[in-house]
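K.L.:
Just a sequence and a predicted model for now, questions to come.
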Amino acid sequence: MKTKFSCKYTLAIVLLCCNIFFAFKSVPLSERELKKENKQKATTAASVITATGNQVYCPQSSIKIVTDVAINSTEELTAIYIQISSGYVNGEDTLTLINANPNLTSSWNPDSGTLTISRNNNSATLSEFIAAIKAVEFRNSSATPKGIRNFSISLGQANYLPSSKHYYQFVSSPGISWGNAKRAAAASNYFGLQGYLVTITTLDEAIFVGEQLSGTGWIGGSDARKEPYWIWETGPEEGTQFWYGRQSGSTTTFAYWNDYKEPDNGGELALIGAEDYAYIAPPGNGQKGRWNDTSLYGSSDPANVNYPRGYIVEYGGMPGDVYPQISASTSLTILSITETKAPDICGSGTAVLEAKSSAGTINWYADETGANVIATGSSFTTPVLNANKTYYTAAEFEGCITKRTPVEVRVNIVPQVISVSNPEPVCGSGIFFLEATVSAGEANWYNSKTGGSILGTGSLFITPNLSANTIYYAEANNNECRSLTRIPIEIKIYPLPDVQNQEVVLCAPNSVTLDAGISNMSYLWSTGETTQKITVSELGTYYVDVTASTAGNCSNRKTIKVIELPAPEIQKIDVDNRTVTIILSNPESYYEYSIDGLNFQNSNIFQDAPGGLQTAYAREKIGCKTVSKSFVVLVFPAFFTPNNDSFNDVWEVTGMENYPEAQITIFDRYGKLIAQLNASKKYWDGTINKIPLPASDYWFALKIDNTQPVLRGHFTLKR
């Protein structure tokens, strides 16, 4: 029991020691710094700072960054942090504490643009900190600075960005993974604000975080969920996609990727898709402050660009955050000329020059050093100029005058088109290479004498394929100073003889005449003949070159195919009562039809065909290769009148004589057999056993032979 008890507690002590070891390893701040930080967090409700001082800065002067500042605090201050939070130019901008207090010490960090005013070993009162802030001056060393400088004055160490109203802090933690950095950031708190691994959504924020913090490291972007869709995994932007793709990707909100080519990672990140986590690259690895991507753990080599050096925590924007008033901001607008415009003059004339300034009044000068102001305001109209001239402008505010900015007016020579090409005429159509030489600038090409759109520029212009006379125009353009007129270039297209290719049918063994189709031309046939028409008797392809005697002597070739059409083939003749349809096994549009051999038609259907034995004809429309086939039309009289007047005295089926085996049976309405007709008895006279039957309707059945169906119908006997 004792041994067991001892082992149990020994294990507990080992685990406790391990936890303490890893806990201290993951905490980036020293114990003293941690206590200091916690003390700052405790001042959330007890410390408030406000400041005024949005001013105009005169170049190469010094100016206080505030006009007034107030701090209300029940806690003892140990330091004030003043940072140029946007617009900072390293190497030009500086902050300096003037009239130093023996109880305070100031230090300037040019990398982050931060002036720290801290209490030394002696105590410093709140009023001494306030006086020190009022004594801080800004200075820029450039003769022509521009832009706006924003200053944040904070009671805490974290950097404050006025545009986002958030706080940012780099935490040094060499070798930390992205996941551990994310958890550590989420566990941090700054004056009551919840921390998270930074999300960067604007260029202002990217420059501030990437260039002015004291280190570089992990940020909250990842494409681990779905490659290559990068989203923010932390903070209020969690789940927001900000970029997709790789080199051919696209920004959807804001991205600041580095185009730096990383060195070989020694195989550590060879796995495709492993670089799923974003970080700000260290200085010297591409553009400062831009992002790279690497694996969850990065490189294990401290010399490698992908080695994790720490992480950046952002405070602000989370639900429930109550913003402390521990930071104030002011700004300086640098007096400068921000924009100028000077239109060119063509030949000679005046120009309206324009300028914009960040503040104050705009002055215009005739030279770089002369004292006389020739005009004031945002625009200035020059006198008539015949040559290039440089004017100068400067901004003035409360006695401060900026360095003069040159504004050059260019007077362009009016150019001329010196020469153009004159292309030779062509027959039919062609593409032309037009050339123009100008005295200055380059040539513009048009298809209209005035107006229109530019078709091309340069000394050479290639036309599209043209088939009609066309005029193009060339003008000279010297920096938008155009020649006074456009020079025409006429393109002449001679028309070709208008010939149409043909197919001609030959009825062998006859001959056929081929016609070039156009009179009063010169002709040359493939047979060697030179007349407009020739006669041929063989199938094949013939052509004739037709040449005009007008300007250009243009020739055009006509092709004539001499063909033979197949003969029609009658498949069958359909007879429906007296409607006859001729059906071919090879119907074509070039066939015509007849049932009398004299009158032909395009339709193969004939109405009211005469009864009896008939002949159907089909032939080519030119009259050759006629085929025929016989057929019978049976005509059943609808009535007969047996009154011996020589008209319709008997009932007889016309055409029945063509069917020697045919037999007709006649019945009355009750089905009684009345008569039978055949080859020997071809008609019925209306009697039975020579006794006249009464007027009535009678029925018949015609059996032609054993191969065809029985035809049935009825007729009327009239008395």
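P.N.:
Here it is on my side, so go on.
K.L.:
CA atoms for contacts and neighbours, from now on please.
P.N.:
OK.
K.L.:
Tell me how far the closest residue in space to residue 606 that isn't next to it in sequence lies from residue 628.
P.N.:
Leaving aside its chain neighbours, residue 606 sits nearest to residue 580 (5.1 Å; criterion: C-alpha to C-alpha, 6 or more residues apart in numbering). Separation of residue 580 from residue 628 (C-alpha to C-alpha, to the nearest Å): 14 Å.
K.L.:
just residue 674 next, same as before
P.N.:
40 Å.
K.L.:
So residue 41, which state does it fall into?
P.N.:
Assigned with DSSP: H, G, I helix; E, B strand; the rest coil, residue 41 falls in the helix class.
K.L.:
Burial check on it, number of neighbours?
P.N.:
Neighbourhood size, residue 41 [other C-alpha atoms under 10 Å]: 18.
K.L.:
That one touches residue 47, doesn't it?
P.N.:
No. The pair residue 41 / residue 47 is not scored as a contact, 10.1 Å apart, by C-alpha atoms under 8 Å.
K.L.:
Residue 580 and residue 628 - which one has more neighbours?
P.N.:
Neighbour count, other C-alpha under 10 Å: between residue 580 and residue 628, residue 580 has more, with 21 against 17.
K.L.:
next up, a second structure to put side by side with the first:
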Amino acid sequence: MKNIKLTAFAVLLSVLSFNFSNANEKSKTFNKKNIYFSKPIVNSKIKKQKKSDFAIDPPKLIAQGDQFYCPQTSIKIVTDFTINHDIAENGTQVLYIQISSGYSNGFDRLELTNPTLHPNIVTSWDATSGKLRLSGTTTADIPYDDFVSAVKDVVFTNSSATANGTRTFSITIGQANYLPSTGHYYLFIPNVGVTWTSARDLATSSTYYGLQGYLATILSADEAKLIGEQASGTGWIGGSDAETEGIWKWVTGPESGTVFWNGNANGSTPNFAFWNTGEPNQQGDEDYAHITQPGVGIRGSWNDLSNTGDATGNYQPKGYVVEYGGMPGEAPLEIATSTKITIPTATPAIDPIPVCDSGSFTFNATSTAGTTIRWFDAAVGGNLLATGPTYTTPPINATTTYYVDAGCESNRKSVKATVYPTPVAPIAEKNTYTNCGPGTLTIKATSNIGTINWHTSATGGTSVFQGTTFTTPTISSNTTYYAEASNNGCTNPTRTPIDIVIYTPPTVTDETLTLCQFQSRTLDAGISGMSYLWSNANETTQQITVSKEGTYTVVVTSPENCSSTKTIVVEEHKIPQIARVDVEGTRAIIYPVKEEDYFEYSVDGVNYQNSTVFYDVPGGLQTAYAREKNGCGGTIKQFVVLAFPAFFTPNNDSYNDVWEVTGMENYPQAVVTIFDRYGKLIAQLSRFKMSWDGTLNQVPLPASDYWYALKVDDSMPVLRGHFTLKR
């Protein structure tokens, strides 16, 4: 719907005064004698006129100059330019040149060269809109010929070495932005706070050189960029979903009724939408499309607002965008023309697959605009190797970089032919590694380039590790690994074997041995035919003799240099000494000088026990025994057990006929005094008389209990007790 149909251009015949949207350009008054105009008419109060009402045709701009351009150079935007005009109209005040598509802000620029050759022309560059303004030094009209001469000296430059794509230059004598791809004109009208419906009506009532205005409709990325980014304003456009919520249509101009968004997908042809992130949010009555405020989200994108928008801030309407052209019955204006430049760019395919050692490579590339592709051996200058989309190198044996462009040296791209040399066979740090018993080993191999792959077989199989140093898993038997050298897939087929030999270490058993006090002991490593090293004695024999306790270790080394360590703990056992023997009745307690758990005791020399306490020891002179359990020796000590009979029966039957203290004979000074129950002295025993027969003055005493008191000597306490005389 953006095609432009030819209609007649209209001019006014009566005296009228016009107001223009560019405040820097004063209105021009027309009367019957001055029947022409050189400014765009943007006035909603002027009715469209028929061509038959006017005598002067509008100027017609014709430009040539579709060219190729190399970045970081300058090029004139036209190769030829003319303005055909009515003889009654010789000039105008302003001419605009705009980069209307492909514009790269910050890199692209238009400027007038040789300004001294154009003394009546001044220029102003607007980097935001990509527009160069040519005007006179006074308010008087500038002859068309002067503008023609100046346009021929306007040049385009781009400062980026990586620039690409196409730039379209629109040349127009009107203030509105001209887009060659649509043939339409676009003008932002500032009007803070204007509602969408008012903007729609104002746009519809305006004209531009006789073209009917309407709120802009956007059907392509080119239009969106020109209106949203280069128009220098934020305002209403002609989209709405007021009819059906969520179904957005263009409702103004020739595209009225076209669905461009229907919820989650684009609508019908041409289905172009450029919503800001999260838009449209379908909240409340936000039914009208609006160019988003610069700095809010995606530059030049759209958001949905209510008819009034916000009263202040980012979502307050600042104006509206009017589009001219394409209405039914309208003829296209020719007050604008365009040229373009194309930056020829070569796009190489991915680099060819690398080869091993040597080979030939074929490169492919495509270019924009059908320009000739050139292949070189240097990034700048160099030798031209070939032209065309394909280049096959001669055989090469080293990695080489080539370069390709489509006519511009400044944006040559590199391509690489990669040659990897095959490494030499690996060199092992050691051909054989040994280990005593199961364990892990660190084996090493190197090559001149690349890396080392480790295998468990001489050929085939999968690598178990990659790297020059390989720490094996635990190995318990003889094993061979194979080192393979590889450089980026270029593999030497010769694998280097590395043997691992597992030796069995000598079998030794740790011991704990007893060393008798004042004696020596022989220690034995326990296995013959080996090498020995005793840590404590620094001796190298299988056996050593020691005379003191301690922990002794011996390293036993086999002929294969595989070692085991045996530990012998030598514990010295002392000979026991008896300090004393205490007797309590028939219980005897042996007290050693120092008690050890390896001592044992006896009171008969036959039966030994760990306890030092003995019960029911016979009366009389006894012997206490203490010895070391492992035969290191012992000692004895005599002691006396005094046995007091609990009763006696003096009936001359040879059994218990007298009462006597067994063991008393061992104490020459001992005296036993016997009393009756009333404390009357009955008898006295000593070494001279050792027993009592139950009589007093040879008269038998009656059966009863009698008491005794034994005084062994002055150093011991008196022992007292009682016994029974039975008849």
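P.N.:
The structure has been received and is ready for your questions. Being a predicted model, the structure only gives us computed values, none of them experimental.
K.L.:
Any idea what the TM-score comes out to?
P.N.:
Remark: TM-score between the superposed chains equals 0.50 [TM-score structural alignment, normalised by the length of structure 1]; 397 aligned residues with a C-alpha RMSD of 3.8 Å.
K.L.:
quick one: secondary structure of residue 8 of structure 1?
P.N.:
Classification of residue 8 of structure 1 using three-state DSSP returns helix.
K.L.:
can you check residue 109 of structure 2 too?
P.N.:
Residue 109 of structure 2 ends up strand, using three-state DSSP.
K.L.:
Check the gap between it and residue 248 of structure 2 for me.
P.N.:
When residue 109 of structure 2 is compared with residue 248 of structure 2 (using C-alpha to C-alpha), they lie 37 Å apart.
K.L.:
cool, residue 579 of structure 2 as well?
P.N.:
The value you get for residue 579 of structure 2 to residue 248 of structure 2, if C-alpha to C-alpha is used, is 118 Å.
K.L.:
So for these two, which residue has more residues nearby?
P.N.:
Higher neighbour count among residue 579 of structure 2 and residue 248: residue 248, with 26 against 11, using other C-alpha under 10 Å.
K.L.:
wait, is residue 683 of structure 2 part of a helix?
P.N.:
No. In this structure, residue 683 of structure 2 is strand, not part of a helix, as judged by three-state DSSP.
K.L.:
For it, the count of nearby residues, please.
P.N.:
Neighbours of residue 683 of structure 2 (other C-alpha under 10 Å): 18.
K.L.:
same check, this time on residue 14 of structure 1
P.N.:
For residue 14 of structure 1, using other C-alpha under 10 Å, the count is 11.
K.L.:
and what of the one 4 residues further on?
P.N.:
Residues near residue 18 of structure 1, counting by other C-alpha under 10 Å, number 12.
K.L.:
Pretty sure residue 198 of structure 2 sits in a helix.
P.N.:
Yes. Counting by three-state DSSP, residue 198 of structure 2 is located in a helix.
K.L.:
roughly how far apart are it and residue 240 of structure 2?
P.N.:
Residue 198 of structure 2 is 14 Å from residue 240 of structure 2, where distance means C-alpha to C-alpha.
K.L.:
ok, these two, which is more surrounded?
P.N.:
Neighbours per residue, other C-alpha under 10 Å: of residue 198 of structure 2 and residue 240, the larger number sits with residue 240, 25 against 13.
K.L.:
which non-adjacent residue is nearest that one?
P.N.:
residue 288 (4.5 Å).
K.L.:
Over to residue 435 of structure 1?
P.N.:
Of all residues not flanking residue 435 of structure 1 in the chain, residue 460 sits nearest, at 4.7 Å (C-alpha to C-alpha, 6+ apart).
K.L.:
Assign residue 203 of structure 2 to one of the three secondary structure states.
P.N.:
With three-state DSSP as the criterion, residue 203 of structure 2 reads helix.
K.L.:
Hmm, residue 197 and it touching each other?
P.N.:
No. At 9.9 Å, residue 203 of structure 2 and residue 197 do not qualify as touching, with contact defined as C-alpha under 8 Å.
K.L.:
higher neighbour count, the two?
P.N.:
Taking other C-alpha under 10 Å, residue 203 of structure 2 and residue 197 do not tie; residue 203 has more neighbours (28 against 14).
K.L.:
gap between residue 203 of structure 1 and residue 702 of structure 1?
P.N.:
Using C-alpha to C-alpha, one obtains 104 Å as the distance from residue 203 of structure 1 to residue 702 of structure 1.
K.L.:
When the two are compared, which one has more neighbours?
P.N.:
Each of residue 203 of structure 1 and residue 702 has its neighbours counted (other C-alpha under 10 Å); residue 702 has more, 20 against 12.
K.L.:
I figured the more buried one hits residue 663, correct?
P.N.:
Yes. The pair residue 702 of structure 1 / residue 663 is scored as a contact, 5.9 Å apart, by C-alpha under 8 Å.
K.L.:
Against which helices or strands is the longest strand along structure 2 packed?
P.N.:
Secondary structure of structure 2 per DSSP state E: the longest strand is strand 563-573. When contacts are defined as 3 or more C-alpha pairs under 8 Å, 6 or more residues apart in numbering; DSSP states H and E, strand 563-573 of structure 2 sits against strand 511-516, strand 550-557.
K.L.:
now with 10 Å?
P.N.:
strand 511-516, strand 521-524, strand 531-534, strand 550-557 (3 or more C-alpha pairs under 10 Å, 6 or more residues apart in numbering; DSSP states H and E).
K.L.:
Ok, which of those strands comes nearest residue 364 of structure 2?
P.N.:
Among those, strand 550-557 comes nearest to residue 364 of structure 2, with 69.9 Å by C-alpha to C-alpha.
K.L.:
what angle sits between the closest one and strand 563-573?
P.N.:
160 degrees (axes from the mean of the first three to the mean of the last three C-alpha atoms, to 10 degrees).
K.L.:
wait, doesn't residue 96 of structure 2 sit right on residue 133?
P.N.:
Yes. Using C-alpha atoms under 10 Å, residue 96 of structure 2 makes contact with residue 133 at a distance of 4.8 Å.
K.L.:
Which residues are in contact with each of residue 203 and residue 197 of structure 2?
P.N.:
Contact with both residue 203 of structure 2 and residue 197 is made by residues residue 238, according to C-alpha atoms under 10 Å, 6 or more residues apart in numbering.
K.L.:
And the helices and strands packed on strand 563-573 of structure 2: which comes nearest residue 620 of structure 2?
P.N.:
strand 511-516 (34.0 Å).
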